[in-house]
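[1] build the 3D model from these lines:
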Amino acid sequence: MPPDAGSAAPQPPEPAAAAAPAVGAAAQMLVLTAFVPARAAPHRRPPHPDPGHPAPPRSPPTHTITSARAQPTGPMRTGASVNRDRTVVFATPYFPPDVGGVQTYVHSLASALREVPGWRPVVVTTSPRGPSDDPFPVYRLPALAKLSNTPLDPRWPRQIRRILRAERADFLNVHTPVPGLADAATLAAGNVPVVVTYHAAALVKDGHPLFNTVARAYACAERFMLRRADSILGVSDFVAENFRPRYGGKVGVLENAVAPEVLAAPVGGSRPYAAAFLARLEPTHAWKGLDQLLPAMRRHPGRLLVIGDGAARTGYEALARKLGIADNVTFAGNLSGAAKFRALRSARSLVLCPTSPNDAFPTALLEAWASRVPVIATAVGPLASLVRDGVTGLLAAPRSPEALAGELRRLEANPGLAHAIRENACELVRSRYTWRHRVAEFVERLTAVERRGAPVSR
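    Predicted coordinates for the structure are as follows:
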């Protein structure tokens, strides 16, 4: 949405010269972030007064980015609607309509923040243009190139700097460890307080040597961003523990959550599938372990529902045929919203079987718990502590189709155990894992940063 007619003319971003190859673009971003020194303690704007005491209104922005693909959607601040709301700019490489855990996390947190009086979310992302009815401003920046699934563009720092000025940002919340956008946003932040949210327990992925080479280089480059951050939030304790030795008291946890309405959805009906699997079917997501679950289903007579899509789907379909179980495996494709939850509730279990600890806090785990679908998980990374065996789910040995098949049989043979797991897990979500809980913690952490106090630590 363009600014008011009385505002100064918008300034478009510089045009790209030519798209660089993916690896070259990656190198540009790594150089951009690796050789910028960590800032000395900058001048901070005075903190806002307490919520009960009015703050002076701010003047409206005078410009915004308006290139064809960087035009924001959603309600924009104008001269008639200026207020004293504190603005949080979320910088995320992925955002709906793209699907995935980071996308859901950021959209849910921003939506919950929008309902908190005195706070205003703005999103900066690289995802394709989405619906025009976003409930808050969403800037979708173009990317010159992609390396694996990672968008990259050296123009982002200047573009994001303009957005931060136009939106009068009070906080910048960057979501990583995807290289590129989070680093560019941190570089552009100036005096705006930066909160880094870290979504992965490991950067290196199985079977991707080129990506892993860049990831290892990026692990050095991202130290600028982490040193610059006023607060670092892991999405699980497992992630946060990686940063506490180096960054100490500014490290905290802001766990994943689900929308409260998921808990209110009706539960019941037939459950024709013995198990469901929910993930993107991309080569970069092979570590999710569908190649372990399909052989497990060969040892189990039940049916499997696979929710998700991607370039690796045909390979998994071929594996199902090779194993002789194609008739018992349904590939449902990408599902979202109510359709996804209906599909999930048609299964008697959800299987999470990662082969590496990349998943910091699987969204699918909470969605299954909230839907009263028992979870069978491999004891890898954070899942080993998030799932209590026999209480909120069942744990299986990693990289073992035999172990997965054994836990499926155990669940089927013990309906009382399945019922107890469903109820225990649902109550856990209700008491701890909704976005109403999480946004209150988020505001508390932002307020601590704003007042220059010690970050709140769990």
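[2] okay, CA-based contacts and neighbour counts for the rest of this
    Fine.
[3] hey, where'd the strands end up in the stretch 101-250 of the chain?
    Across the stretch 101-250 of the chain, reading from the start of the chain, the strands by DSSP state E, counting those that start in this stretch fall at 119-125, 138-140, 145-147, 150-152, 171-176, 194-198, 231-234.
[4] what is the fifth one packed up against?
    In other words, strand 171-176. The contact analysis (3 or more CA pairs under 8 Å, 6 or more residues apart in numbering; DSSP states H and E) places strand 171-176 against strand 86-92, helix 181-188, strand 194-198.
[5] mind putting the ones you listed into CSV with mean neighbour count and distance to residue 253?
    Output for the helices and strands packed on strand 171-176, formatted as CSV (neighbours: other CA atoms under 10 Å; distance: least, CA to CA, whole Å):
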stretch, mean neighbour count, distance to residue 253
strand 86-92, 24, 17
helix 181-188, 26, 18
strand 194-198, 25, 9
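[6] let me have the ones you listed in CSV, extended by distance to residue 388.
    Shown next, in CSV, are the helices and strands packed on strand 171-176 (distance: least, CA to CA, whole Å):
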stretch, distance to residue 388
strand 86-92, 31
helix 181-188, 34
strand 194-198, 24
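[7] and for comparison, fold this next one:
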Amino acid sequence: MVKVLHVITGLGVGGAELQLRSLLRHTRHSADVVTLYNPGPVADMIARDGIRVRDLAMTRNTELPALFRLRDLIAQDDYDVVHTHLYRSCVYGRAAARLAGTPVIVATEHSIGETHLERRRMTVAVRALYLATGLCGDATIAVSDTVRDRLVRWGVPERTVQVIPNGVDLDRVAFDAEARVRVRREFAVAEHDYVVGVLGRLDPNKRFDLVIEAVAPLMAGPVRLLVVGDGPQRRQLESVAARHGVTDRVTFAGERHDVAAVLSAMDLFVASSAQETFGLSVLEAMANGLLALYTTCPALTDVATDRARRVPGDIPGLRAEIAREVATGPRPRGAGTAIRERYGMPAVAGRIDDLYERLMAAGRSPRRRRGRRAARPRAAGAQTIGLAR
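    The predicted structure is shown next:
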């Protein structure tokens, strides 16, 4: 069994964070987690699953002593693999793992867009730091062909990039008839109301303002909009709803951890992002049985399905597509077979586990650096969260 340490920037509720939790629940290897800071709700979820989670307790993005605390933590527990997730953890985690003499170092790139990396504009400095610490690693996992192409154009050696998609935890997002009734009652949605839903961080890239403006004229009838998520754009989105006079027809549900329940309450899912690296929310909606309308979703580039449709990224075009579905009425929940076969979490976790093993077998034996790592001092400054094995 391979001993793996996952290093992630934070563990608030987000796509990469929940993806890590799903991976941990399906891996066949031993795993621990370190978060650089912000041990949010996902840290508690992972700890309740029985995985050890430690908080490095960084207080700012540039904190050189944290690099050496992380190095000592890695060396202390003699990990075979260090796997980093998200930009800041790649910068600190890959360098710390190399200093600790870790045999195999892997990164997953979840959110690289055309112009931004995890809502961070791609400046020369950001790119240089990412590529420099990439020299410490053995492989970078791209979650889609689109991400692979962007990484290669950005300067990451193509031979080091492996395409392994995000996985969908089908059980976590499965349709739940009882939850549908419960959530709709919670938000005073009538049984006959048609609920259009969006889900994700409320930031400009998601363009949820576009959805509000597209749906607003359709709300004269029994149409409601459910906005699930939180973020810096919430007040602006509330203002858009007020400006169109539909405040009483738009429900801002805030951050929710019951993804299956809120998806089950919807009749149509809309993803309106300007850029996406994968499109996990679209796949989750499809796995819940919903029809999904999306403006961009790299995960569906070559997938034949009648459960999702690409739509225009402008208000008139999006409004016409939503109106078409409203006129049709709620569709029967679909099976999502294409998603299960390609993106089911057990299969995806298996591919990542296989990658660890291939890299270790390719001349990177744990014995190669074990003597050096054993000499490191005991790590200090990391707090264990919740349960520990």
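[8] circling back: to residue 328 of the first structure, which of the strands of the stretch 101-250 of the first structure lies closest?
    Proximity to residue 328 of the first structure, assessed across these by CA to CA, is greatest for strand 150-152 (34.6 Å).
[9] who touches the closest one?
    22, 25-26, 29, 93, 126, 143-146, 178-181 (CA atoms under 8 Å, 6 or more residues apart in numbering).
[10] how about stretch 315-323 of the second structure?
    210-211, 213-215, 218, 311-312.
[11] could you identify the helix or strand that succeeds the lengthiest helix in the first structure?
    For the first structure, the helix with the greatest residue count under DSSP state H is helix 415-432. Beyond helix 415-432 of the first structure on the C-terminal side, the first helix or strand identified by DSSP states H and E is helix 435-450.
[12] corresponding residues in the second structure for that next one?
    Here helix 435-450 of the first structure aligns to the second structure at residues 345-360, judged by TM-score structural alignment.
[13] got a list of contacts for that stretch?
    Stretch 345-360 of the second structure is contacted from outside by 2, 22-23, 26-29, 81, 103-104, 138, 164-170, 366, using CA under 8 Å, 6+ apart.
[14] please apply the same query to stretch 291-308 of the first structure.
    Here stretch 291-308 of the first structure makes contact (CA under 8 Å, 6+ apart) with 272-281, 316, 319-320, 323-325, 328-335, 340, 343, 347, 351, 353, 399-405, 408-409.
[15] filter those down to the buried ones.
    273-281, 316, 319-320, 325, 328-329, 331, 333-335, 340, 343, 347, 351, 353, 399-405, 408-409 (16 or more other CA atoms under 10 Å).
[16] looking at these, which are in helices?
    Going by DSSP H, the helices hold 316, 319-320, 340, 343, 401-405, 408-409 from these.
[17] sorry, back to before: want to throw the strands of the stretch 101-250 of the first structure into TSV with distance to residue 447 of the first structure?
    As requested, these are exported to TSV (distance: least, CA to CA, whole Å):
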stretch	distance to residue 447 of the first structure
strand 119-125	11
strand 138-140	24
strand 145-147	36
strand 150-152	32
strand 171-176	10
strand 194-198	12
strand 231-234	11
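[18] rewinding a little: taking the contacts of stretch 345-360 of the second structure one by one, which sit in helices?
    Those of these lying in helices (DSSP H): 22-23, 26, 170.
[19] picking up where we left off before, can you give me the buried ones in the match of helix 435-450 of the first structure?
    Within stretch 345-360 of the second structure, the residues that qualify as buried by neighbour count (16+ other CA under 10 Å) are 345-349, 351-353, 355-357, 359-360.
[20] what about it, distance to the chain center?
    Offset of stretch 345-360 of the second structure from its chain centre (CA atoms, centre = their mean, to the nearest Å): 18 Å.
[21] and it against the first structure, how far off on average?
    Here stretch 345-360 of the second structure, set against the first structure after superposition, deviates by a mean of 0.9 Å using mean CA distance after the TM-score superposition for the first structure.
[22] picking up where we left off before, packing partners for the longest helix of the first structure?
    Using 3+ CA pairs under 8 Å, 6+ apart: helix 415-432 of the first structure touches helix 260-264, helix 363-370, helix 401-413.
[23] most tightly packed of those helices?
    Each of these was given a mean neighbour count from mean count of other CA atoms under 10 Å, and the largest, a mean of 24, is that of helix 363-370.
[24] so that one corresponds to what in the second structure?
    Using TM-score structural alignment, the residues of the second structure aligned to helix 363-370 of the first structure are 280-287.
[25] next one: the matching stretch to chain centre, how far?
    12 Å.
[26] give me the residues contacting it.
    The list of residues contacting stretch 280-287 of the second structure from outside it, by CA under 8 Å, 6+ apart, reads 15, 166, 168, 170, 173-174, 199-200, 263, 269-271, 291-292, 294, 297, 299, 307-308, 334-336, 339-340.
[27] all good on my end, thank you.
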